[in-house]
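> Next comes the sequence, and after it the predicted model I'd like to discuss.
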Amino acid sequence: MSIGLPQRETNPELPSRVTIYEVGPRDGLQNEKAVVPAAVKAEFIRRLAAAGLETIETTSFVPPAWVPQLADAREVLADLGDLGRGPRRPVLVPNERGLDDALEAGVGAVAIFGSATETFARKNLNRTVAESLDMFAPVVARAKDAGLWVRAYVSMCFGDPWEGPVPIGQVADVAQRLMDLGADQLSLGDTIGTGTTGHVSRLLDALDARGIGTDQIGVHFHDTYGQALANTMTALRHGVTVVDSSTGGLGGCPYAKSATGNLATEDLVWALDGAGVQTGVDLAALVETSVWMAGHLGRPSPSGVVRALAGG
């Protein structure tokens, strides 16, 4: 596929390199109505890796009743072999049982998924925020003892569909408690996509005041209101260098119906390439992968860059 590239004008306000944390195989596919076969998921991950994406969240060890689309985690990882292991191939685990499954599969990294709000904590984990933190404590401790890299997600950082605006101090409290458990990285989730640039700046400043610097933070924006890329660029200007995105803009959240797709990896790469920021990603290969996956899903990619470059 022969595609154009953006005119490159280096932006000195941005970091020279950004790590893309690809969530398409996990967060992207978990909300699809159709169950994608394990072999297709494994091939999706292989294609993403071949396109230059170094960090790929591959799957989730959650009970099949919760997320049936990812019930084949063991099969996917078995298909991938060594490509599915190591610190650059995290899997989501909700509790110690999930960690047991992940360790048995030989993974090198795990992620836990907390909430900044009580309502979402109960809907997602059937626990209060405090109870969920108590549940995560042994997961993180055991994972670190086993030599695994650990990421902590905080959802509903910029708004909650049931509780409305979420105080920045409340988000910072939960974030600090998660990092105090021993997590290596914190991902700030705009689960329903209501965040704006000023809100992003204020939250990052609040976390910095708690001793959680941008070198420990990733950002995870959904594009419900078209703000994901603007919010991401704001975070990068603050020094963040890890950005969550999903190839083709796949994703959402099965427990928050107002959450639409993630920031599309192609849209992110186009913007960063134009600003002279290195990602190591081959945009043409990524677009081909999105078109390929869209064919398996039976619908076109929502990514603007994919539509522009692939002609549909």
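Okay, I see it.
> Please make it C-alpha for all contacts and neighbour counts, starting now.
Fine.
> Counting neighbours, what do you get for Glu104?
Glu104 has 10 neighbouring residues, counting by other CA atoms under 10 Å.
> do Glu22 as well
Counted with other CA under 10 Å, the neighbours of Glu22 add up to 26.
> Quick check: nearest residue in space to it, chain neighbours excluded?
Once its chain neighbours are removed from consideration, Glu22 has its nearest residue in Ile56; the separation is 4.7 Å (CA to CA, 6 or more residues apart in numbering).
> Second structure follows, compare the two:
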Amino acid sequence: MVGYRTTSNPGSERTRMSRVSAAVRLATDDNWMPPPSVTNNDDFRFVTCSKPGCPSSSAYSEYNAITLRAGYDTCTNHTTVDDVVNRVRTTIKPVNSVFIFYDVEVTSNNEIDQLSATTTDGKHIDLVIKTMVRKNNSPLIGKLSPFVYMLVATEPVAALNAFVEWVKNTVRRMTDGAGTEDDVVLVAHNGMNHDHVLLLKTMLVWGISPPKWRFSDSLPIFKLVIDPENKATLDVLASKYAPWFQHTHHDGLSDAMAIRHIVTKGVTDWEIACLVFSSPCEYFVTSVGLNTFNIRPTLPHTDTINFQR
């Protein structure tokens, strides 16, 4: 005869303590990510191309969505030079603008494992972030031994908060304390479809309210305006506009520095160009549908749990 373990009474002390133990295990797992939930489909406010018959929308991370996410009413293929010129004429650079060039590297399941940024004066931050599975894209970080990686890698929440604080300190330093988060312009290459989306989504998932930064994309500056006929990958542009710079593809800091070089050296009025292909945080969040994310309450930490019976 096979004996079966009896099921615990749902109201018993044993069941209660089992639930507490499960909560503690999840709450103290630094890689546990609270899943986001979509609230209401009516909250989606994607931008569609105004060109009759064009199906392009800001909902999908594709080349045509870049200009729609940057505040244009036409997709990238239907945005003309005249449209860009008109945007230039109405764009004014705030006195305290601070431009930060950055890059994120991700694992195969889109977890950020490296977040790097650099300023116009060369100051930088380079964060290695722990993920559920270690599979680093960076050829430099990938060479780190498990022990060294354990020492340098940062928990996601700590890394994101460190990045936000670094940006704040950068603004204070570069504006003598006069700038605010509204003056920050984060520039990434293909950022409208990749870096900006992942950075903001990860912040929201971890319960961090995104600052009121502007988000800019360097890709359309080159692909749409400067040299539409040629490839505009970061490797190609770095080789052309910054041949002295030894670019390491897929290393976050190297990519961020490459973006700074190609933009500041390859574009005459680069600050206006970055602003022309940018949008404020609130607009961008809405245009990609991140405004529908509702963060579920995180599980309690051990210091908030009473273990007394």
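That came through fine. All figures in this text were calculated on a predicted structure; none of them were measured in a lab.
> Give me the TM-score for this pair.
Here the TM-score of the superposed chains, computed with TM-score structural alignment, normalised by the length of structure 2 as the reference length, equals 0.28; 139 aligned residues with a CA RMSD of 6.0 Å.
> The residue nearest to Glu22 of structure 1 contacts Ile45, doesn't it?
Yes: assessed by CA atoms under 8 Å, Ile56 of structure 1 is found in contact with Ile45 at 7.5 Å.
> ok, Thr197 of structure 1 - contacts?
230-231, 234 (CA atoms under 8 Å, 6 or more residues apart in numbering).
> Most neighbours of all those residues, which one?
Highest neighbour count within those, by other CA under 10 Å: Asn231, with 24 neighbours.
> Helix or strand: which one has that one?
Assigned by DSSP states H and E, Asn231 of structure 1 falls within helix 228-237.
> tell me which strands and helices that helix is in contact with?
Helices and strands touching helix 228-237 of structure 1, as assessed by 3 or more CA pairs under 8 Å, 6 or more residues apart in numbering; DSSP states H and E, comprise helix 197-209, strand 217-221.
> out of the ones you listed, which comes closest to Leu103 of structure 1?
The minimum distance between Leu103 of structure 1 and these falls on strand 217-221, with 24.1 Å, by CA to CA.
> by how many degrees do that closest one and helix 228-237 diverge?
Orientation note: strand 217-221 of structure 1 sits at an angle of 170 degrees relative to helix 228-237 (axes from the mean of the first three to the mean of the last three CA atoms, to 10 degrees).
> counting contacts, what elements does the lengthiest helix in structure 2 pack onto?
In structure 2, assigned by DSSP state H, the helix with the most residues is helix 156-175. In this structure, helix 156-175 of structure 2 packs against strand 98-106, strand 124-128, with contacts taken as 3+ CA pairs under 8 Å, 6+ apart.
> mind putting those in CSV, mean neighbour count and distance to Leu115 of structure 2 included?
Compiled in CSV, those are given as follows (neighbours: other CA atoms under 10 Å; distance: least, CA to CA, whole Å):
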stretch, mean neighbour count, distance to Leu115 of structure 2
strand 98-106, 25, 5
strand 124-128, 20, 5
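> Let's have those strands in a markdown table, adding distance to Asn161 of structure 2.
Written out in a markdown table, the entries for these read as follows (distance: least, CA to CA, whole Å):
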| stretch | distance to Asn161 of structure 2 |
| --- | --- |
| strand 98-106 | 15 |
| strand 124-128 | 11 |
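> who wins for proximity to Gly266 of structure 2 among these?
strand 98-106 (14.5 Å).
> now for the following helix or strand past the closest one, which elements pack on it?
Reading on from strand 98-106 of structure 2 to the C-terminus, the next helix or strand found by DSSP H and E is strand 112-119. Strand 112-119 of structure 2 is packed against strand 98-106, strand 124-128, helix 195-205, helix 252-266, with contacts defined by 3+ CA pairs under 8 Å, 6+ apart.
> want to throw these into a markdown table with distance to Arg172 of structure 2?
Converted to a markdown table, these look like this (distance: least, CA to CA, whole Å):
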| stretch | distance to Arg172 of structure 2 |
| --- | --- |
| strand 98-106 | 10 |
| strand 124-128 | 15 |
| helix 195-205 | 22 |
| helix 252-266 | 20 |
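> Out of these, flag the one nearest Ser37 of structure 2.
Ranking those by distance to Ser37 of structure 2, with CA to CA as the measure, places helix 195-205 first at 9.3 Å.
> Show me what the closest one is packed against.
Packed against helix 195-205 of structure 2, as judged by 3+ CA pairs under 8 Å, 6+ apart, are the following elements: strand 98-106, strand 112-119, strand 293-295.
> rerun that using 7 Å as the cut-off
The criterion is 3 or more CA pairs under 7 Å, 6 or more residues apart in numbering; DSSP states H and E, and there are no helices or strands that helix 195-205 of structure 2 contacts.
> what inclination does it have with respect to strand 98-106?
Interaxial angle of helix 195-205 of structure 2 relative to strand 98-106 (the same axes, to 10 degrees): 80 degrees.
> For stretch 110-125 of structure 1, measure first residue to last.
17 Å (CA to CA, to the nearest Å).
> quick one: which helix or strand includes Leu68 of structure 2?
Leu68 of structure 2 belongs to helix 65-69 when elements are defined using DSSP H and E.
> And the next helix or strand past that helix?
Using DSSP H and E, the helix or strand that directly follows helix 65-69 of structure 2 along the chain is helix 81-90.
> outside of that following helix, which residues touch it?
Residues outside helix 81-90 of structure 2 that contact it (CA atoms under 7 Å, 6 or more residues apart in numbering) are Val276.
> what comes up buried for it?
Residues 84, 87 are the ones in helix 81-90 of structure 2 that count as buried (16 or more other CA atoms under 10 Å).
> how about the strands in the stretch 201-312 of structure 1?
Ranges of strands within the stretch 201-312 of structure 1 are 217-221, 242-245, based on DSSP state E, counting those that start in this stretch.
> what packs against the shortest one?
Helices and strands in packing contact with strand 242-245 of structure 1 are listed as strand 19-22, strand 217-221; criterion 3+ CA pairs under 7 Å, 6+ apart.
> Tell me which of these sits most buried.
For those, average neighbour numbers computed from mean count of other CA atoms under 10 Å are highest in strand 217-221, which has a mean of 26.
> so it versus helix 197-209, what angle?
Strand 217-221 of structure 1 runs at 160 degrees relative to helix 197-209, counting by the same axes, to 10 degrees.
> Would you indicate which residues of the helix or strand containing Asp134 of structure 1 are buried?
For Asp134 of structure 1, the host element (DSSP H and E) is helix 129-145. Applying a neighbour-count criterion of 16+ other CA under 10 Å, the buried positions in helix 129-145 of structure 1 are 129, 132-133, 135-137, 139-140, 143-144.
> And stretch 168-185 of structure 2, end to end?
Across stretch 168-185 of structure 2, the terminal residues are separated by 12 Å (CA to CA).
> Pull the number of nearby residues for Asn152 of structure 2.
Slight slip there: residue 152 of structure 2 is Val, not Asn. 13.
> Great, nothing more from me.
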